[in-house]
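Student: No letters, just coordinates:
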């Protein structure tokens, strides 16, 4: 607006400069001397030289002001080329002053690239407002196991933050559309295809999806990977049937061979190849893998494998259930056998204890009987020794000159005393003879007992 107004005032002042002499000539009066006097028209008076100069200066100021001041918007970066050929940039928002009549080129600070699906009519299935780069129906990639897929990715790029890199980028591509179509879209497609060839579709659906997405983001941010080709063998087994489940035997169905790319590491760090995004110091701000649409034939194969796996799991569960029931029955039988064994062992222990008790009782009785016999034998021997001593004493007395009457009296008293002592002695009525006693004489013991009984009965 200021540019237009300033240009209008300057043009008007210049036009009045050329028109003013003509107006004076046509409206001036001739004095008495024959000279034309300045017109007395108020309009001509107003547009004298000073007024024209003022309008021209004011218009020029407005024009210069409009060309010197710009308002930098948030989320934009500006490339400035001055009339002298100097280059500069504006990276921050706000009111900025530049050299008048400089060439100013505005760039978005962020560039969004998005893969969008199309419907049957060829229209986008979602809103694409504000998206600078659109990839219809995603990027077609191929896994190492020959499975095709369409990858739907959303990537946001940020322009370089330093002046030199941004100036070089603008001068190289001139327009954002050239950068998007000639660099960003081809680089994204290339990196997705390279990374995808490092994985198999089976690995992706089996748990490597997160690693796959992280690898894509790493490749776009830090550069492509230097890879080597490695031969991979994928062995497929036949595992259907009860026999294979119970006996756990597998037969090889087929062996697939294919080549895949693996990263090359140097001191534990992947070796990389810089791509155009890194070379131009464009920052990959965000990478999102919205979806990976696998080939329909592979999807059908996955469904079939899922159904087979479900049946296999059911059969395995049945086998495990039957095996558990069998083990339970065996365990219960072992438990009952153990209980019966414990019961019988208790009975045997009770019987053995009773027998051992009786044996110990008999042994105690035998020992008591032996002690009683020995005691009686000792007492009898003591009594015989005593009687023998008294008899010897009496015999000595007789030999010393006892009268027959005294001898008879002594013998009588002796017999009465012996009889009295024998009548008070307890003689065992039962006797247990140990046959293992090598020192004892059973015949002698019986004779001694009979002798004692005969003496007692007298």
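Tutor: Ah, there it is. Note that the structure is predicted; figures quoted are calculated from it, not measured.
Student: alpha carbons only for contacts and neighbour counts from here, please
Tutor: Noted.
Student: ok, residue 204 - contacts?
Tutor: residue 212 (C-alpha atoms under 8 Å, 6 or more residues apart in numbering).
Student: got another, please set it beside the one above:
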């Protein structure tokens, strides 16, 4: 721009310098004189020289400088650089390219001067469902290899031509191939990530070579080395495509890759899809069916958890009742064991008491036997018949009184050792006691 202006100024100075002597009476040329004409020519030359010799490189932009004598160089740093009246081909480091779905008024939204924005196109999936696919792609140029950059700039001339003739056709072909690999139903059923992966892989490494296969064939595995995807035929009359594989790797079209131009795909994603009306209606019906299924599933789960809750409550009540019964059982067991222990202790106590009373009775019997023997000896020694009769009477009266007052043990066990013919223990005790009393009161 400034170079052209400088050339025009130079031409103006030359014209005024030459025309002044010819048209001396012209009022238009009266202001110009040879000195001023030479000054105008000097300004034009200075402007042309300065603007043709130097240029300012903007940040984030690479420049290919092509000199008039045939040389060229690449400039990747911002600032002032020399161009020596050469031609500049500026190309951004990163080229944003977007397909946008227009609104109802046909507007593509807010645009950026650094982005290339176009309206999204309609593409047909494998099941013939059409949709407008909005994509966002960012392409990066190679700033490390000057030779390759200069070659790309020389072959494409301008950044816009590079985008229109190289990048956009690759984007369209990638979308087209990827749409052939899946149904629209597959896309909305969870294969959207596969779509993005196939899309970016083809942009960066080259287009897949697709082959049509028959519906009667077995399931085929397609995909790259990192992901496996199985395509299943759903309609016998529908054409199905798959990636042609050789040695486990996809076969790609030769010479159709952005990588050959030193371009790298930084981003390649599908941002939005506008399905055709018929498919939208089918999707709406599917959504309603799915919503109804989810509702019934939630109700079934609610009933299941309610049953689980009741079951848990019953188990809790059962556990509480079991604990109560076990507690009662333990209490009764402890009480019975205590009672048995007390009874056992009482039995031992009674046995000991009985042994004590038994030994006391034996002691009294021995003493009574001794006194009875002594009394019998006295009686046999000199009692008269009258004294014997009185003795018998008193003895019988004393026996009756003693029997009335006599206190015997509550428990008595009779036994013999088989070696003695002693009289009954009771008779012996009574006789001994009476004999003792008679000896203590002989006058009676």
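Tutor: The structure has been received and is ready for your questions. Note that the structure is a prediction, hence the values are computed from the model and not measured.
Student: start to end distance for stretch 109-120 of structure 1?
Tutor: 34 Å (C-alpha to C-alpha, to the nearest Å).
Student: how far does it sit from the chain's center?
Tutor: Centroid displacement of stretch 109-120 of structure 1 relative to its chain, using C-alpha atoms, centre = their mean, to the nearest Å, is 34 Å.
Student: if we look at that stretch, which residues are touching it?
Tutor: 75-77, 124-126, 130-139, 151-159, 185.
Student: Same check on stretch 194-201 of structure 2?
Tutor: Applying C-alpha under 8 Å, 6+ apart, the contact partners of stretch 194-201 of structure 2 are 174, 175, 178, 179, 187, 265, 267, 268, 269, 270.
Student: distance from it to structure 1 after superposition?
Tutor: Stretch 194-201 of structure 2 differs from its equivalent in structure 1 by a mean of 5.4 Å after superposition (mean C-alpha distance after the TM-score superposition for structure 1).
Student: Of the contacts of stretch 109-120 of structure 1, which count as buried by neighbour count?
Tutor: Buried residues within the contacts of stretch 109-120 of structure 1, defined by neighbour count using 16 or more other C-alpha atoms under 10 Å: 76-77, 132-135, 137-139, 151-159, 185.
Student: Next, find the distance separating the residue nearest to residue 59 of structure 2 when sequence neighbours are not counted from residue 61 of structure 2.
Tutor: The shortest distance from residue 59 of structure 2 to any non-neighbouring residue, by C-alpha to C-alpha, 6 or more residues apart in numbering, is to residue 78 (5.0 Å). Distance, residue 78 of structure 2 to residue 61 of structure 2, using C-alpha to C-alpha: 8 Å.
Student: Kindly report the same for residue 438 of structure 2.
Tutor: Distance of residue 438 of structure 2 to residue 61 of structure 2, computed by C-alpha to C-alpha: 153 Å.
Student: sorry, back to before: considering the contacts of stretch 194-201 of structure 2, which is situated nearest to residue 285 of structure 2?
Tutor: The closest of the contacts of stretch 194-201 of structure 2 to residue 285 of structure 2 turns out to be residue 187 (C-alpha to C-alpha; 16.9 Å).
Student: what's the spacing between the closest one and residue 212 of structure 2?
Tutor: 20 Å.
Student: Give me the residue at the spatial middle of structure 1.
Tutor: residue 207 (12.4 Å; C-alpha atoms, centre = their mean).
Student: Which secondary structure state does that one sit in?
Tutor: Secondary structure state of residue 207 of structure 1, per DSSP: H, G, I helix; E, B strand; the rest coil, is helix.
Student: repeat for the one 10 residues further on
Tutor: Of the three states, residue 217 of structure 1 takes helix under three-state DSSP.
Student: Looking at the buried ones among the contacts of stretch 109-120 of structure 1, which are in helices?
Tutor: residue 185 (DSSP state H).
Student: Among the buried ones among the contacts of stretch 109-120 of structure 1, name the ones in strands.
Tutor: Counting by DSSP state E, these place 76-77, 133-135, 139, 151-158 in strands.
Student: Pull the most distant pair out of the residues you listed.
Tutor: Every pair of those checked by C-alpha to C-alpha; the farthest is 77 and 151, at 31.3 Å.
Student: give the contact list for the equivalent of residue 151 of structure 1 over in structure 2.
Tutor: Using TM-score structural alignment, the equivalent of residue 151 of structure 1 in structure 2 is residue 133. Contacts of residue 133 of structure 2 were listed using C-alpha under 8 Å, 6+ apart, and they are 99, 101, 120, 121, 122, 123, 270, 271, 272, 273, 274.
Student: Trace the fourth one over to structure 1, please.
Tutor: This means residue 121 of structure 2. Matched to structure 1 by TM-score structural alignment, residue 121 of structure 2 sits across from residue 138.
Student: ok, now which ones touch residue 269 of structure 2?
Tutor: Residues counted as contacts of residue 269 of structure 2 (C-alpha under 8 Å, 6+ apart) are 135, 136, 137, 196, 199, 200.
Student: and if we set it to 6 Å?
Tutor: Residue 269 of structure 2 makes contact with 135, 136, 196, according to C-alpha atoms under 6 Å, 6 or more residues apart in numbering.
Student: Closest one of these to residue 147 of structure 2?
Tutor: Nearest to residue 147 of structure 2 out of the contacts of residue 269 of structure 2 is residue 136 (C-alpha to C-alpha; 28.8 Å).
Student: Just give the nearest non-adjacent residue to that closest one, would you?
Tutor: Distance criterion C-alpha to C-alpha, 6+ apart; nearest residue to residue 136 of structure 2, sequence neighbours excluded, is residue 98 at 4.6 Å.
Student: Quickly find the element holding that neighbour.
Tutor: If you go by DSSP states H and E, residue 98 of structure 2 is part of strand 94-100.
Student: just residue 44 of structure 2 next, same as before
Tutor: Here residue 44 of structure 2 is covered by helix 34-53, with elements defined by DSSP H and E.
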